[in-house]
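K.L.:
Here is a sequence together with a model predicted from it:
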Amino acid sequence: MVIPVHDVNPVRRTPWVTYALIAANFLVFLSTPGIADSVSGASHLSQLCRLQAFLDHYAVVPRELIHHQLPRTVPTGAVGVGAHGAGCVVAPPGYHKSPALSVFTAMFVHGSWLHLLGNMLFLYIFGNNIEDRMGHLRFLVFYVVCGYAAGYGFALLNESSGAPLIGASGAIAGVLGAYLVLYPTARVWVLVPFLVFLPLRLPAWLVLGFWFVLQAVYSSGEGVSEAGTVAYAAHVVGFLAGMVLALPLKPGTPPPPEPRRLLFGRQARHTW
C-alpha cells in the first residue's frame, strides 16, 4: 500500500472547509470516551463501557438504518456487577436516536489514532483541490452526500448487521473519486514500502486507481483474513459516488500544471 504525502496541484483559494472538517474530526476524536488512553493501549472496563455507549448513540448500525430496528436496551456507560461478574450496564435508551442522522454523526467518529490520521491525511492532500474546484459550500454538500451514499450503500449490503459503522473514510473516498475524474494526470508524491520507504512521484490515476482496486478486492473478502473491522464496501460506494458527482465538472476543469521532471527530489538529466 502506497502512502501519499503531497500532490503537485496548487489551489487558488484557501480550503477553509477542508481545514474545518479536519479540525472537527480531531475535536470529536479527542472528546470520545476512552480515546485519551488509546495511545498507550490501556483499556479499562469503565472506558470500554463508555465507548460502547458513545458508539451506540452516534454510530451507524445497518439494521437500524435499513429496518429501523432500534434496540430496547443500550449500554449506559456505567459498570455493574452481576451473576457473571463485572460488565456494562444496559437500560432503555435515555435519548431518541435518528438512524438517518447517525450517518452524519458517524462521519466524525473514529476508533483509533491510526484510523483518524490515515483519513485526515487523504482529506488534507486531496480535499483542497476538490474544494477549490467546487467552491466552499458545494464541496461541503458534496462531502456529506458522499458520506451518506457510503453509509447507506454499506448498510444495504449488510442490512442484518448490528455492528457499528464509524469514520470519515466513506466521504473521503468520494473526494478521491472526484480527484480521479478531475485531475487524473496530477502528480502525487508517495512513499512505497520496499525495504525502506521509497519516495516516488506518480500520476493520480495510478495512485487512486490502485487504491480503489484494493478496496474493491478487499470488499469481496479476497486478500484479507477478517474484513469485518474495515468497511471496504463503504469506500467503494463513496468513491463511485464521488466520481459520478464530479463528472459534470470535468469539461471546465483546467489541467494541473505540468511538473518539472524531478526524480527523487532532484532535477533529472533527461531532455525528453
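P.N.:
Nice, thanks for sending it over.
K.L.:
from here on, contacts and neighbour counts on C-alpha atoms
P.N.:
OK.
K.L.:
so who does the residue positioned nearest the centre of the chain touch?
P.N.:
The chain has Ser169 as the residue nearest its centroid, 1.2 Å off, counting by CA atoms, centre = their mean. Going by CA atoms under 8 Å, 6 or more residues apart in numbering, Ser169 touches Met107, Asn119, Gly147, Ala234, His235.
K.L.:
Make TSV out of those residues and add secondary structure.
P.N.:
Output for the contacts of Ser169, formatted as TSV (DSSP: H, G, I helix; E, B strand; the rest coil):
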residue	secondary structure
Met107	coil
Asn119	helix
Gly147	helix
Ala234	helix
His235	helix
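K.L.:
Would you reformat those residues as a markdown table and include neighbour count?
P.N.:
What follows is these, written out as a markdown table (neighbours: other CA atoms under 10 Å):
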| residue | neighbour count |
| --- | --- |
| Met107 | 24 |
| Asn119 | 21 |
| Gly147 | 32 |
| Ala234 | 29 |
| His235 | 32 |
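K.L.:
Shouldn't Gly111 be within a helix?
P.N.:
No. Counting by three-state DSSP, one finds Gly111 to be coil, located in no helix.
K.L.:
that older thread, can you tell me which of the contacts of Ser169 is nearest Asn158?
P.N.:
Ala234 (10.6 Å; CA to CA).
K.L.:
residues contacting the closest residue to the closest one other than its chain neighbours?
P.N.:
Nearest non-adjacent residue to Ala234, counting by CA to CA, 6 or more residues apart in numbering: Ala150, 4.5 Å away. Ala150 sits next to Gly170, Ala171, Ala233, Ala234, His235, Val236, Val237, Gly238 when contact means CA under 8 Å, 6+ apart.
K.L.:
Alongside the first one, take a look at this:
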Amino acid sequence: LLHGSWAHLLVNSVWLAAFGSPLAVRLGNARFLAFWLVTSLAAVALHHVFHAGEMIPVIGASGAISGMMGAAARFGFGMSAAGRRRSFAGRLLTFREVLASRTVLTFLGVWFAINLVTGLGFAGGPSIAWEAHVGGFLAGFLLIGLFDPLSGASASGNGRF
C-alpha cells in the first residue's frame, strides 16, 4: 500500500472501486491482473520518456487505475441490462463510435484537462506523475480489446488475453 499520502491512497481506492470492480468482473481474475500489469508498465514507460535519467520514484497505483478509466471509456458508460446502474456491459465501442459519443468525448476531455492542469503544476505540482496517468489511460483505452473475453479480438484468437 505504498502511496504518496493518505489522501492519495483514499482517492486511488475510490477510483479502483468505481472502475476496477466492474472491469474485474468483466475480465476475470487472470485477465484483470494482466491488464493491471500492462497498464502499469505503460504508465511507467511514458513517465520515463519525460524523466529519463532522473531519480524520480513513481509510487501508487494511479497508472493502472487510469488504465481502467481508459478502458471504461470504450464501454461508453452505458446502463446495465436492468437499467439500474452503470456497468461494463455489452460490447466495446469502436474508435469511430467513441468519436461519435458526446458522453465519452466529455469524459475524455475532462480527464485529460484535469491531468493537463496537474501536469502544469496548478493542482499538486511535480509530486504527481501525470505522465504515468496518461500512459496508463492510453494503454487501457487502446488495449482493452486484447483482454476482454467478449471482444472480437479476444474471441477470434487475435488477442492473447
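P.N.:
Happy to help now that I have it. Computed from a predicted structure; not experimentally measured.
K.L.:
Quantify their similarity with the TM-score.
P.N.:
TM-score for the superposed chains, counting by TM-score structural alignment, normalised by the length of the second structure: 0.69, backed by 130 aligned residues with a CA RMSD of 2.7 Å.
K.L.:
Spatially nearest residue to the equivalent of His48 of the second structure over in the first structure, not counting backbone neighbours?
P.N.:
For His48 of the second structure, the aligned position in the first structure is Ala155, judged by TM-score structural alignment. Closest residue to Ala155 of the first structure apart from its sequence neighbours, by CA to CA, 6+ apart: Pro62 at 4.3 Å.
K.L.:
Tell me, how many residues neighbour the residue mapped onto Val110 of the second structure from the first structure?
P.N.:
Correspondence of Val110 of the second structure to the first structure, assessed by TM-score structural alignment: Phe210. By the criterion of other CA atoms under 10 Å, Phe210 of the first structure has 14 neighbours.
K.L.:
From Val17 of the first structure, how far out is Phe210 of the first structure?
P.N.:
As judged by CA to CA, to the nearest Å, Phe210 of the first structure and Val17 of the first structure stand 27 Å apart.
K.L.:
do Leu176 of the first structure as well
P.N.:
In terms of CA to CA, Leu176 of the first structure sits 16 Å off from Val17 of the first structure.
K.L.:
out of the two, which sits in the more crowded spot?
P.N.:
Using other CA under 10 Å as the criterion, Leu176 of the first structure and Val17 rank with Leu176 on top: 29 against 18.
K.L.:
what residues are up against that one?
P.N.:
With contact set as CA under 8 Å, 6+ apart, Leu176 of the first structure has these partners: Phe126, Leu208, Phe239, Gly242.
K.L.:
In helices, which of those fall?
P.N.:
Phe126, Leu208, Phe239, Gly242 (DSSP state H).
K.L.:
which residues does the first one contact?
P.N.:
Okay, so that is Phe126 of the first structure. Residues in contact with Phe126 of the first structure (CA under 8 Å, 6+ apart) are Asp7, Val175, Leu176, Tyr179.
K.L.:
Identify, from the contacts of Ser169 of the first structure, the entry nearest to Phe29 of the first structure.
P.N.:
For the contacts of Ser169 of the first structure, the closest approach to Phe29 of the first structure (CA to CA) belongs to Met107, at 11.1 Å.
K.L.:
in the second structure, which spans are helices?
P.N.:
Using DSSP H, helices in the second structure cover 6-15, 21-27, 29-51, 62-75, 95-100, 102-119, 130-147, 152-155.
K.L.:
Burial-wise, tell me which of these comes out on top.
P.N.:
Compared across these, helix 62-75 shows the largest average neighbour count, a mean of 28 (mean count of other CA atoms under 10 Å).
K.L.:
Which residue numbers in the first structure does that helix align to?
P.N.:
Going by TM-score structural alignment: helix 62-75 of the second structure matches residues 169-182.
K.L.:
distance from that stretch to the second structure after superposition?
P.N.:
Mean deviation of stretch 169-182 of the first structure relative to the second structure after superposition (mean CA distance after the TM-score superposition for the first structure): 0.7 Å.
K.L.:
Aligned to Leu114 of the first structure, what sits in the second structure?
P.N.:
Looks like Leu114 of the first structure aligns to Ala7 there (TM-score structural alignment).
K.L.:
Check the gap between the residue lying farthest from the centre of the second structure and Ala139 of the second structure for me.
P.N.:
Ranked by distance from the centre of the second structure (CA atoms, centre = their mean), the top residue is Gly53, with 26.1 Å. Using CA to CA, Gly53 of the second structure is found at 23 Å from Ala139 of the second structure.
K.L.:
coming back round to it: reformat the helices of the second structure into a markdown table and put distance to Arg86 of the second structure next to each item.
P.N.:
Formatted as a markdown table, the helices of the second structure follow (distance: least, CA to CA, whole Å):
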| stretch | distance to Arg86 of the second structure |
| --- | --- |
| helix 6-15 | 14 |
| helix 21-27 | 9 |
| helix 29-51 | 19 |
| helix 62-75 | 10 |
| helix 95-100 | 17 |
| helix 102-119 | 13 |
| helix 130-147 | 18 |
| helix 152-155 | 22 |
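K.L.:
looking at those, which is closest to Arg85 of the second structure?
P.N.:
Arg85 of the second structure sits nearest to helix 21-27 of all the helices of the second structure, at 10.9 Å, using CA to CA.
K.L.:
The closest one maps to which residues in the first structure?
P.N.:
Against the first structure, helix 21-27 of the second structure falls on residues 128-134 (TM-score structural alignment).
K.L.:
on average, how far is the matching stretch from the matching bit in the second structure?
P.N.:
Stretch 128-134 of the first structure sits 1.3 Å off on average (mean CA distance after the TM-score superposition for the first structure).
K.L.:
now stretch 234-245 of the first structure
P.N.:
Mean for stretch 234-245 of the first structure is 0.6 Å (mean CA distance after the TM-score superposition for the first structure).
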